[in-house]
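Undergrad: sequence unavailable; structure follows:
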């Protein structure tokens, strides 16, 4: 019996290790490592150790999208390898229940950690439902999987509607969720990646590539480590973020005192300023100058305690305007 993984709904594909393809385990391991890198970077940003815009910068967003896509494509590949001869219902439902339970745990855990920004429909939720949708395609010809993939990948471009707005339909990806979430992977377009993986598996199985892939073992230290992570990708996925988040949180408590609110103010101020003015260097300098002015006048702490105080707001805006005119000024009248 194979070990649980995010992407392998059951054992039973062609393989070189315990009923598995070594190259598939390696690919899962690489995906897990890149996801851990992304989450660790997000944690560092959340606790203001760094000023990276992990949640919004184009480069980081591209990185996140590529990681999610790789997982969902591998879901489709594994699904087809396991069930293309016949659907193994017992194995499938056991796997589905494990992933669904894990997705529920993620939602509950992030609700306690992030409040209203908790994971309502994240990567594990999408994997579970996408597996249900993609399962029949494992028994159909390649063209059906390609057509299904194309339809779902393009759905947001031609089927989006305000009818799907709000929390009830957020899983569709066809409306505006109207609530924050630290992880949001709706069925459209992401199930299209799973169907693309089904199609990819079918194409490879019918090509001359299958036999060479079976022979790949990746016996080096790095290869064995990545394959091990690939074979245990689900528990690693469940555990890695709480461990990384807890590690960074512990450093903030036990390590040197860091003024995270100051860094957050400067980051948000500079992003807002750059959006309206288009001069990043000027905005960064002006926001730093504004913060220095607030602290030198001893109104920074009162502003944090009563941010809606009109007098403090007025003085902050005065400092900001003066700093935009002379961002290098140390003291502002």
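TA: Arrived safely. Because the structure is a prediction, the values reported are computed rather than measured.

Undergrad: going forward, measure contacts and count neighbours with C-alpha atoms only.
TA: Will do.

Undergrad: my read: residue 106 touches residue 123, true?
TA: No - in this structure, residue 106 is not within contact of residue 123 by CA atoms under 8 Å, at 10.0 Å.

Undergrad: how about residue 143, secondary structure?
TA: Classification of residue 143 using DSSP: H, G, I helix; E, B strand; the rest coil returns helix.

Undergrad: can you pull the contacts of it?
TA: Contact analysis of residue 143 by CA atoms under 8 Å, 6 or more residues apart in numbering lists residue 199.

Undergrad: so who does the residue nearest to residue 163 when sequence neighbours are not counted touch?
TA: In space, and not counting its chain neighbours, residue 163 is closest to residue 175: 7.0 Å by CA to CA, 6 or more residues apart in numbering. For residue 175, the contacting residues are 160-166, 169, by CA under 8 Å, 6+ apart.

Undergrad: repeat the analysis, applying 6 Å as the threshold.
TA: 160-162, 164-165 (CA atoms under 6 Å, 6 or more residues apart in numbering).

Undergrad: of those, buried ones?
TA: In these, burial by neighbour count holds for 160, 164-165, counting by 16 or more other CA atoms under 10 Å.

Undergrad: can I get those in CSV including distance to residue 283?
TA: Listed next are the buried ones among the contacts of residue 175 as CSV, based on distance: CA to CA, whole Å:
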residue, distance to residue 283
160, 36
164, 38
165, 35
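
Undergrad: let's bring in a second model and compare:
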């Protein structure tokens, strides 16, 4: 019989949800130019985002152990797996129409679903086996990365370089190692009686109950919060007097995504500035501000970006 639902885990998941909302709201403000925080490329912000993703993956491993350590309840497992997989597919579809080339190909939900499959053979085994497997995956990119894994086909592995940037990229290596670590730690906690002791905490106060509620509904909140926040910030940007803040945000984010592929700041900034100027000149930019999810407009934008990027004047001089 599985261990009953623990309030401490719901609180931990709820705190991760709060951190996630803060990060995504900051990202939206940055994307539309309301703030100049380096949310997309700042080291501190990347650490913050990685900590949030790691928290969800770690707790996924803990939950897997608590729910199935005595015997794998297959119906429950597959129901949860397909729910997360369907949600991941939905995120890919929505971001494809919203962010075009930067859509989510393998994000946090994709990784949680895949990591659950990877961790499944270790459920119910001695915790140290899962710990070793987790360490293997955590270190895999350090010694197994190869150009053979470059491109889109193998991007889920984390062992190569994807062809395009993405607004959310959480590959199996090293991140599935975090899920296995959570699975191992949960097993160690069970053996030591730590879960029984932690189970005494009910967090019945107002703040505790609120955090538990967020933790119990983390998937629903994940799917709903960003469309709401993004829509509100987009509306503020569209109705505000300084619509060109979106132009500044476009150049900043375009250059950031470009650098992930080319690694040349000057060329990327010039190509993105060139793109924006042409879009404004032919009227496409005004339409994009009103309809940012319009696929035909985004295709026109991407085509113009490729033209600007191919301009010989943007290429670095050849050393003699």
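TA: Looks like it arrived, so ask away. As the structure is a computational prediction, the values presented were derived from the model and not from experiment.

Undergrad: give the equivalent position in the second structure for the residue nearest to residue 163 of the first structure.
TA: Alignment note: residue 175 of the first structure maps to residue 160 in the second structure; criterion TM-score structural alignment.

Undergrad: ok, residue 151 of the first structure next?
TA: Looks like residue 151 of the first structure aligns to residue 136 there (TM-score structural alignment).

Undergrad: so how far is residue 129 of the second structure from that match?
TA: 11 Å (CA to CA, to the nearest Å).

Undergrad: next, show the common contact partners of those two.
TA: Here residue 136 of the second structure and residue 129 share no contacting residue, scored by CA under 6 Å, 6+ apart.

Undergrad: burial check on residue 101 of the second structure, number of neighbours?
TA: Residue 101 of the second structure has 18 neighbours, counted by other CA atoms under 10 Å.

Undergrad: number of residues surrounding the nearest residue to it once chain neighbours are set aside?
TA: Closest residue to residue 101 of the second structure apart from its sequence neighbours, by CA to CA, 6+ apart: residue 164 at 7.0 Å. Residues lying near residue 164 of the second structure (other CA under 10 Å) number 16.

Undergrad: distance of residue 164 of the second structure from residue 16 of the second structure?
TA: 28 Å.

Undergrad: separation between the alignment partner in the second structure of residue 142 of the first structure and residue 174 of the second structure?
TA: Aligned counterpart of residue 142 of the first structure in the second structure: residue 127 (TM-score structural alignment). Going from residue 127 of the second structure to residue 174 of the second structure by CA to CA gives 19 Å.

Undergrad: do residue 70 of the second structure as well
TA: For residue 70 of the second structure, the distance to residue 174 of the second structure - CA to CA - is 27 Å.

Undergrad: which one's more surrounded, these two?
TA: Using other CA under 10 Å as the criterion, residue 70 of the second structure and residue 174 rank with residue 174 on top: 21 against 14.

Undergrad: residue 214 of the first structure matches what in the second structure?
TA: Using TM-score structural alignment, residue 214 of the first structure lines up with residue 199 in the second structure.

Undergrad: can you check residue 202 of the first structure too?
TA: Residue correspondence to the second structure (TM-score structural alignment): residue 202 of the first structure is matched to residue 187.

Undergrad: re the thing from before, in the host helix or strand of the match of residue 151 of the first structure, which residues are buried?
TA: Using DSSP states H and E, the element containing residue 136 of the second structure is helix 127-144. For helix 127-144 of the second structure, a neighbour-count test (16+ other CA under 10 Å) marks 127-128, 130-131, 133-135, 137-138, 140-141 as buried.

Undergrad: looking at it, the match of residue 142 of the first structure is touching residue 185, isn't it?
TA: No - using CA atoms under 6 Å, residue 127 of the second structure makes no contact with residue 185, being 7.1 Å away.

Undergrad: residue 240 of the first structure: neighbour count?
TA: The number of residues packed near residue 240 of the first structure is 17, by other CA under 10 Å.

Undergrad: that one pairs with which position in the second structure?
TA: Under the alignment (TM-score structural alignment), residue 240 of the first structure pairs with residue 225 in the second structure.

Undergrad: quick check: what element follows the one helix or strand its match maps to along the chain?
TA: Assigned by DSSP H and E, residue 225 of the second structure falls within helix 218-239. Counting by DSSP H and E, the next helix or strand C-terminal to helix 218-239 of the second structure is helix 245-262.
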